[in-house]
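Participant: my questions concern the predicted model and sequence given below.
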Amino acid sequence: MTVLNTGTHIVVGVDGSDTSLGAAKWAAAVAGKLGRTLQLVYSTTHPVRVLGVGDPTLDQQLTESLTEDGARILSTAVDEIRQAAPDAHLTTLLGDEAPAATLLDAAQDASLIVVGATGRGSVERWLLGSTASRVVGRAHCPVVVWRGDPADPAPDTRPIVVGVDGSPASAVAIESAFEFATLTGAPITAVRAWSDEFRVDAVTPDAVPIAGPAAMLVDWDAVARGEAAKLSEFVAPYRQRFPEVTVEEVSARGSVSRELLRALDDAQLAIVGTRGRGRFAGALLGSTSQNLLHRAERPVMICRGGDTDPS
């Protein structure tokens, strides 16, 4: 199955910040390559729900003010995107629910959701208080948390880094990486790190943790070869399907987050998988995904786990 090549449109959240505008321009470039409509979404919760205002006149005034502010932000974003991509097919949505709810409603049939990582909706605040965690955890499609240079946001030909661990979520991430590489003409750096939770299934059928003195008896060269072979095995079906994409395989004994961030230094985008919808906030704590979202200086795409058949 395909990942990015499904859905009818791409959804991007805007909030008036430079970073959200950069995210919107990046999303517009991707939408153009995919032949998709880009929907710009701004949401402001009704003032009664936020402030507890009970006076009907004041409530109406606040509602009109917030609506005008949102319409202005959307209009400015459309104008900016038109300058960068005159042929972009754009629509806008001004919602009055919580931002996460509005984005998810807008993305029911979307290929991708894009949100900016700084500004009035920073990823740190979102992860704690919860727009990004709710969007990533509940979305039916991949979500990009965008961080980069707002003055030069477009995708380019630098490598795309993808985390590979053999899980269904990883399969979705690999699929997305190859599709994105095909769109941009970029190479892929496929990264597998295996020391932090090393298990001997790399060299034997039994999955038994190794720690303490037993680790001194392990033939680590053989383990390294086994892990590299597993990486090649996971990536091979996609190499066959996308022969035009150049792939570098990196299998390293080390922290998964560290190896991904190291590879991302010279790359444009990191793509990783995460577990299924609905329990993301708990599953993310301390995870590779959270480390990337907090520390990466490039966009990070989070792909929900699923049953992706590469054949």
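Facilitator: Done, it's in.

Participant: switch to C-alpha atoms for all contacts and neighbour counts from now on
Facilitator: Will do.

Participant: so what's the gap between the longest helix seen in the chain and the chain middle?
Facilitator: Counting by DSSP state H, the longest helix found in the chain is helix 56-84. Between the centre of helix 56-84 and the centre of its chain there are 27 Å (CA atoms, centre = their mean, to the nearest Å).

Participant: flag every buried residue along it.
Facilitator: For helix 56-84, a neighbour-count test (16 or more other CA atoms under 10 Å) marks 59, 62-63, 66-67, 70-71, 73-74, 77-78, 80-82 as buried.

Participant: and stretch 281-292, by the same measure?
Facilitator: Per 16+ other CA under 10 Å, stretch 281-292 contains these buried residues: A281, L284, T288, S289, Q290, N291, L292.

Participant: which ones are touching the second one?
Facilitator: To tie it back to what came earlier, the one meant is L284. Q290 (CA atoms under 8 Å, 6 or more residues apart in numbering).

Participant: quick check: it vs D87, distance?
Facilitator: Per CA to CA, to the nearest Å, L284 is found 38 Å from D87.

Participant: repeat for the fifth one
Facilitator: As judged by CA to CA, Q290 and D87 stand 36 Å apart.

Participant: check it against this one:
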Amino acid sequence: MQILCATDFSLAAMAAADVAAALAKKLQISLRLVHVVQDYIVMGDLPVVVPDENHFREQLKKEAARLRDTGIPVAEELRHGSASFEVVDAAAEKPTRLIVLGSLGKGMAERWLIGSVAERVAEEAAVPTLVVRQGELLLEWMKGESALRLLCGVDFTASADAAIGALKTFVPLGKVEVEAVYVRPPEDPISGPELQDVRRRDVWERLHAILGDLPMNVHVQDEDGRPAADFLRTADEQRAALVVVGTHQRHGWQRLKAPSFSRSVLAHAVTNVLCVPASAVETEGRIPPIRRVLLATDFTETCGHALRHACSLLPAGGAIHLVHVCHEPTRGINPVIASEVYFDHSLATAEDKRKAVEKFQSLAATFPQAPGVVITSEVLANSDFSAAICEAAERKGADVICMGTKGHSRAGAALLGSTVQAVLARAHKPVFVVTPPLV
């Protein structure tokens, strides 16, 4: 196991290397120091000045020798290509516990470690990435001169669990003070000042399940449309030396649909930031808690049966979010050629949604409330039922997707076996399938 530190020989990169060396010494593992030389592509007969590679090699040896003076083994490596790609690739080649980067490197390879490269590494690497901005705070803590104030974002998702799990790397190294922040989104079923204690308890239990008996404080805030800004404001108020966030590492269209919280934090934080990919969460030996269940329903006679099973998954209280998916006209239909058909389908979808809302209201009036369980509902329209269910589960931070089978109504087509199989194939969460009761 190793810590990988990327450097461009700037002052910011040297500060990051000092932190990486101190962490490697504390964890009793080796340090791998990497510098990437950009490849130059010559177009036609245009002149190009190719830098002296020997110069970079000498600087790398000098920096590695400086770090070896701290008493740790240091391996040096010169690579060629794109900085972010090579750093991620180097971390994947050998077992790597952590990647350490400086955030404002402006040395010989100007802009080599400016935000965009650090962000790309954090978004691509399969291991946590530590971006060092105030290295002296981390060094003072590792020397035993001060406590490390850790601020962790929690939102009941796999990426948040990964971020909490990453704290276990720092807890044994010195005195730590853990602060957790839950920024409550507008659609959170737990709302109102009198119910904030419920969410604070949920967050504390999540932390306790992963970190064990460790003193910690939990803050619950209402989102004002800028969750990253709210989170960083708390980091400033708490004087956090290290901000820890999870990342789903979304790309392309997925990022447009769900703006990256971790990227915003990494771009605007003034202190050290640890980005932890969701894939890095340690699940072996730990029983994952279930606090939120997403129940997909088609309003057949098995609906109440499935809802009772969903409540059975939450013996200590939690939240159940009911989802019904109405068929939506295919978005690719040409409204000029088939405008009448498209219009009729749109009216039918609107009518189905209205009826579904009424059925949810009736269901809420007849189903007995389970102690401590909050039940909310939502009607969606989508041509792809399984995609709508999986996206809702991610958006709501559900721990489990609960689905019934064998719907018999016209709307039951939404939850027939093929849809259940599609959800099983594409969901990143456990799926609890409820079969009809024996008569």
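Facilitator: Nice, I can see it. Here the structure is a predicted model, which is why all the values come from computation and not from measurement.

Participant: follow-up on the earlier one: which of the buried residues of helix 56-84 of structure 1 sits closest to R134 of structure 1?
Facilitator: Nearest to R134 of structure 1, judged by CA to CA, of the buried residues of helix 56-84 of structure 1 is G70 at 21.7 Å.

Participant: isn't that closest one up against L40?
Facilitator: No - taking CA atoms under 8 Å as the definition, G70 of structure 1 is not a contact partner of L40, at 11.2 Å.

Participant: which stretches of the stretch 151-300 of structure 1 form strands?
Facilitator: 160-163, 188-193, 247-252, 269-274, 300-304 (DSSP state E, counting those that start in this stretch).

Participant: average gap between the fourth one and structure 2?
Facilitator: By mean CA distance after the TM-score superposition for structure 1, the fitted strand 269-274 of structure 1 averages 0.6 Å away from its aligned residues in structure 2.

Participant: before we move on, what about the second one?
Facilitator: Per the superposition on structure 2, strand 188-193 of structure 1 and its aligned residues are separated by 1.0 Å on average (mean CA distance after the TM-score superposition for structure 1).

Participant: residue range for that strand in structure 2?
Facilitator: On structure 2, the counterpart of strand 188-193 of structure 1 by TM-score structural alignment is residues 178-183.

Participant: how far off centre is the matching stretch?
Facilitator: Distance, centroid of stretch 178-183 of structure 2 to centroid of chain: 15 Å (CA atoms, centre = their mean).

Participant: quick one, what contacts D344 of structure 2?
Facilitator: Per CA under 8 Å, 6+ apart, neighbours of D344 of structure 2: none.

Participant: show me what it aligns to in structure 1.
Facilitator: Following TM-score structural alignment, no counterpart is assigned to D344 of structure 2 within structure 1.

Participant: quick one on the thing from earlier: inside helices: which ones of the buried residues of stretch 281-292 of structure 1?
Facilitator: A281, L284, T288, S289, Q290, N291, L292.

Participant: which residue lines up with L34 of structure 1 in structure 2?
Facilitator: Per TM-score structural alignment, L34 of structure 1 is aligned with L27.

Participant: give me the distance between that match and Q196 of structure 2.
Facilitator: For L27 of structure 2, the distance to Q196 of structure 2 - CA to CA - is 38 Å.

Participant: now, which of the buried residues of helix 56-84 of structure 1 sits nearest P310 of structure 1?
Facilitator: I81 (35.1 Å).

Participant: if we can go back for a sec, compile the strands of the stretch 151-300 of structure 1 into CSV and extend it with columns for distance to S111 of structure 1 and mean neighbour count.
Facilitator: Output for the strands of the stretch 151-300 of structure 1, formatted as CSV (distance: least, CA to CA, whole Å; neighbours: other CA atoms under 10 Å):
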stretch, distance to S111 of structure 1, mean neighbour count
strand 160-163, 18, 28
strand 188-193, 21, 24
strand 247-252, 24, 17
strand 269-274, 15, 27
strand 300-304, 11, 27
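
Participant: need these in a markdown table (columns: distance to A110 of structure 1).
Facilitator: Converted to a markdown table, the strands of the stretch 151-300 of structure 1 look like this (distance: least, CA to CA, whole Å):
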| stretch | distance to A110 of structure 1 |
| --- | --- |
| strand 160-163 | 22 |
| strand 188-193 | 24 |
| strand 247-252 | 28 |
| strand 269-274 | 18 |
| strand 300-304 | 13 |
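
Participant: what's the closest of these to G16 of structure 1?
Facilitator: Of all these, it is strand 300-304 that lies closest to G16 of structure 1, at 21.0 Å by CA to CA.
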